[in-house]
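Asker: what shape does this take:
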Amino acid sequence: MNRREFIAKSSAAAGLLAASGQRRLWAQTPADVRLEIAPLKLEIAPGKHVETIAYNGQVPGPLIRWPEGKPITIDVTNRTDVPEIVHWHGLWISSDQDGAMEEGSPMIAPGGQQRYSFTPRPSGLRWYHTHTYAGHDLKRSSFTGQFGCFYIEPRNEPGAYDQEVFLTLHDWNAYMGAATDASMDASYEHATINDRVLGAGAPIQVKQDQRVLFRIVNASATITHWLALAGHSMTVIALDGNPVPVQARVSAIRLAPAERAEVIVEMNQPGVWVLGETRADIRKSGMGIVIEYAGQQGEPRWAEPQETLWDYRSFAHPEPASAQPDQRVPLLFQSKFRGHGDFDYWTINGKSYPKTDTPMLQEGKRYRLAMRNKSSDDHPVHLHRHTFEVTSLDGKPLSGLRKDVIVVSANSTAEVDFVAANPGPTLFHCHQQNHMDFGFMMLFRYA
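Answerer: Below is the predicted model of the structure:
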């Protein structure tokens, strides 16, 4: 049974479970936030539209901004003709609220409703998105506009700033294109920051000497993006919503699918500039936005960044982690060629989901995921409902860097530690949609 069949067989019963008793509850206690999943004809440029699915008729969905530790209720209505679900990415919440069917969260049947109730934590930049199967249908799941920012307000901000800007990166109109190894991969016609291609939306207005904080989410289904602000450098203050132990200045940031970065830019170069993809072909497809200083006019300028190096070590301590793991969990990533004109099939320790192993966790113990990627693809792997510390990259130790997504580069190794502090089924998977759909998932369970 593959993931699609599992969803199809589970959705009807799950939808009934989700609906039972909730209608009376909804009438008695209004929700803090309401989301409606429905088709949308999105105008990404004058006269240019994409047909998609979105939250509340907008892309990205509404920004949810909420104080850490304050309970929240979110009502979701599914106006599509297929089962849906919303995953609250990066939050430490229970499995039945997390929004992953594999963990036991109920699917929302077509025309159905679901109430999510939890206390948001930890603080920082999280996000929400659909967590369904797409397979060969590249108009489903994370290929759509079902994503939005979820900012959990901390007691103290990690950096002082004058202006705050949320940006979401996405790629549109996916199709199956040939990869270099004769397998298939997803390619795209258009790219946007928020809901517009470069030059089609209103510019971001700034003033000289401002410190602008950009909170950036890569909501692409499969594409890693390199982003630079022409004429400026960026100081990285947080990754995946967690303050970095070492704030470092870079010319460009790299964000794999589901990764987030928060950067401070000192506005010290008056003019009209492009914040966009460093690769010209992707920038020309729309991945960019105009930054305009007050009193400045003219055509937006692009200048190549001085360098596009990206290394997690730049934001971490070089010393080994002080705490030692109670147990190591070896994880080997490989692919199987399925034939010309199809996606590869993915395995963890030689097995594809749902036949992958199910390691048992004991609450309170520290686990080290020792990952070895023997494939020729990079993998942005995500652990649900937990935050991990990056402890080794290609055998070189580091510490202090806390994330929930890490890119395990092709033919490389990476190790991360996490404490089993949130009981319940816990999903681990590659956040590239076609990798996840074709086997790259496993489930941890608590003893």
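Asker: from here on, contacts and neighbour counts on C-alpha atoms
Answerer: Will do.
Asker: who's in contact with the spatially most central residue of the chain?
Answerer: Nearest to the geometric centre of the chain sits residue 258, at 1.8 Å (Cα atoms, centre = their mean). The contact partners of residue 258, by Cα atoms under 8 Å, 6 or more residues apart in numbering, come to 217-220, 380, 405, 431.
Asker: let me have those in JSON lines, extended by secondary structure and neighbour count.
Answerer: Listed next are those as JSON lines, based on DSSP: H, G, I helix; E, B strand; the rest coil; neighbours: other Cα atoms under 10 Å:
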{"residue": "217", "secondary structure": "strand", "neighbour count": "29"}
{"residue": "218", "secondary structure": "strand", "neighbour count": "23"}
{"residue": "219", "secondary structure": "coil", "neighbour count": "33"}
{"residue": "220", "secondary structure": "coil", "neighbour count": "28"}
{"residue": "380", "secondary structure": "strand", "neighbour count": "22"}
{"residue": "405", "secondary structure": "strand", "neighbour count": "25"}
{"residue": "431", "secondary structure": "coil", "neighbour count": "27"}
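Asker: I'd like the structure of this one too, to check against the first:
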Amino acid sequence: MEDVRTRNLSRRKFMKLAFQVGVGVMAFSAGRHLLSGQVKSSLYTVTGGIREITLEAWEIDWQLAPGKVVKAMAYNGQVPGPEIRLSEGERVKIILKNSLKVPTTIHWHGVDVPNEMDGVPGVTQKAVEPGETYTYEFTALPAGTRWYHTHSLEGGQLDRGLFGPLIIEPSKPDAFSTDRDYTLVLDDWVTNPGFSPGDTQRGRRDLFSGKGMGNMMRGRMRGMMEGMMGMRNKEAHDTMTINGRAYPDTLPLQVKEGELIRLRLINASSSHRHLIHLAGHQFRVSHSDGNPLAAAEEVDAVPIAAGERYDLLFRADRPGSWFLSCLEPGHAEAGERLILIYEGREKAKPEAEWMKRLNLNFWSYSKGKGQNLLPPPSGRTVIYDFVLSGGMMGSDVWTINGKVYPDTDYLRLRKGDLARVRFMNMSMENHPMHLHGQSFRITEVNRQRLPDPLVKDTVDIEAHMGSVEIEFTAQNPGDWFFHCHKSRHMKGGMITLAQIRE
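Answerer: Reported below is the predicted structural model:
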């Protein structure tokens, strides 16, 4: 079948893209995405010691899998956008050129940028109008697996592909050095005629309401509960991708026996949580949201909510061909899997180990041993209690303490204050809450104190009275978005601001 990924590019854009790939203005590392090569960052320019990168956003036809073509929005003509690799502490200037028909911005997720560079339209900047450019300039901090994405809700931009990986290499040797380093960006897509990423009034596909893999009790119960509450509703997503492709179009991971491999997982989905498992192997979780753990934790499968990232290590010690898959009901069938192939075993039939999944050791926040990476407070301790609710009877109103943004209660802090935020989720959906501008530590989950808190910027709060307590030292002045990373929930009002003053 014809590959239509660049079919509707103008000649000007096609030639421009070809030139960038050949000569380059940024880290377009295919090897870092999925292929085995470690291609050096060459696609950029340097002026006055500052790295300069151009990201242009425009609409394209994008083939997710044979027969599945979507109208996507892309950075530099690809989904995900080009992988940017920077050095810790490096100054960078990134120029956004908007060739879309709608306004847009870029948010640097997990990066401690100045407030005016944060990319939130109406809060930190004016949206970049069609035909305009905007320059973001910041220092690449902290090190780790970060990412960039649109922060405009117009046209379902995140749902349609406006995101990409941003990796900040540590200035000191990494305690978790590996032989190969792959980035896997997970996403959910709409391909059904009559549906659109912004359509929030349609019924869920059977695939995600307990059928598809419906013999699993969790899937059946979720479908029953959502149906009774009028919630079988919101996501029309029917295709799951890894690096912009759905199986069988996903590219294989290539390894050699004996190698230590790092997988950088980024969940760019607008709605779904994923559960990643590699048949025949165990993971060691080394980083959470880009931040190193004190010791890597061995697990079989890793749940990852929208906006989260995990670095996973594994030893290539079982030669053959194996499936890396999502174990959430229906996700593998919807395309969320790829094949791990050992050198010399290219003709081996991939194994899945499906029947062993119920005995797997899953990652959880309580299993991680975090490092003390945050500065100590020098001011007050300020406590906030936030009750998350909404979505009842099919509505798309999502509240914090019964209010929707911009009428929610804000965190009002002075630099040096310790903010303690206690979340209680009274809704029937999980909420991955993301804080812009600085990281926090998770001190309590479901009333269980964590002795070695993880440092993160996104925390997933379970449905049905799940609770989480976090703390952070207010250190980056400005007005910072603090919101659920599910696009529908954010659009429905589940947003507050952390207002930090000198």
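Asker: care to give me the TM-score?
Answerer: Overlay of the two chains. TM-score (TM-score structural alignment, normalised by the length of the first structure): 0.88; 413 aligned residues with a Cα RMSD of 2.3 Å.
Asker: what's the match for residue 254 of the first structure in the second structure?
Answerer: By TM-score structural alignment, residue 254 of the first structure lines up with residue 303 in the second structure.
Asker: what's the answer for residue 349 of the first structure, then?
Answerer: So, by TM-score structural alignment, residue 349 of the first structure is matched to residue 401.
Asker: gap between its match and residue 496 of the second structure?
Answerer: Relative to residue 496 of the second structure, residue 401 of the second structure is positioned 11 Å away (Cα to Cα, to the nearest Å).
Asker: and these two? which has more neighbours close in?
Answerer: Neighbour tally, residue 401 of the second structure and residue 496, criterion other Cα atoms under 10 Å: the higher count belongs to residue 496, 26 against 16.
Asker: ok, so what distance separates the residue mapped onto the more buried one from the first structure from residue 279 of the first structure?
Answerer: In the first structure, residue 496 of the second structure lines up with residue 442, judged by TM-score structural alignment. When Cα to Cα is applied, the distance between residue 442 of the first structure and residue 279 of the first structure equals 34 Å.
Asker: residue 72 of the first structure now?
Answerer: Counting by Cα to Cα, the separation of residue 72 of the first structure from residue 279 of the first structure is 40 Å.
Asker: so who does the match of residue 496 of the second structure touch?
Answerer: Residue 442 of the first structure neighbours (Cα under 8 Å, 6+ apart): 348, 353-354, 356-358, 427-429.
Asker: for ChimeraX, what selects the buried ones among these?
Answerer: ChimeraX command restricting these to the buried ones, with burial defined by 16 or more other Cα atoms under 10 Å:
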select :348,353,354,356,357,427,428,429
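Asker: ok, the contacts of residue 442 of the first structure vs residue 270 of the first structure, which is closest?
Answerer: residue 429 (43.3 Å; Cα to Cα).
Asker: the residue nearest to the centre of the first structure: what secondary structure?
Answerer: Secondary structure, DSSP: H, G, I helix; E, B strand; the rest coil: residue 258 of the first structure is coil.
Asker: same check, this time on residue 31 of the second structure
Answerer: In three-state terms, and counting by three-state DSSP, residue 31 of the second structure is helix.
Asker: tell me which residue of the first structure lines up with it.
Answerer: With TM-score structural alignment as the criterion, residue 31 of the second structure matches nothing.
Asker: how much space between the match of residue 254 of the first structure and residue 162 of the second structure?
Answerer: From residue 303 of the second structure over to residue 162 of the second structure the distance is 23 Å, taken as Cα to Cα.
Asker: ok, these two, which is more surrounded?
Answerer: Each of residue 303 of the second structure and residue 162 has its neighbours counted (other Cα under 10 Å); residue 162 has more, 28 against 18.
Asker: my guess is the more buried one contacts residue 82, does it?
Answerer: No: using Cα atoms under 8 Å, residue 162 of the second structure makes no contact with residue 82, being 10.6 Å away.
Asker: what touches both of the two?
Answerer: With Cα under 8 Å, 6+ apart as the test, residue 162 of the second structure and residue 82 both reach residue 75.
Asker: mean deviation of the lengthiest strand in the first structure from the second structure?
Answerer: Identified as the longest strand of the first structure according to DSSP state E is strand 33-45. Superposed on the second structure, strand 33-45 of the first structure shows a mean distance of 0.9 Å to its aligned residues (mean Cα distance after the TM-score superposition for the first structure).
Asker: the second structure: matching residues for that strand?
Answerer: Strand 33-45 of the first structure maps onto residues 53-65 of the second structure, going by TM-score structural alignment.
Asker: run through the helices of the first structure in chain order.
Answerer: For the first structure, the helices defined by DSSP state H occupy 3-19, 22-28, 95-98, 280-284, 433-437.
Asker: mean per-residue distance, the shortest one to the second structure?
Answerer: On superposition with the second structure, the average gap between helix 95-98 of the first structure and its aligned counterparts reaches 0.9 Å (mean Cα distance after the TM-score superposition for the first structure).
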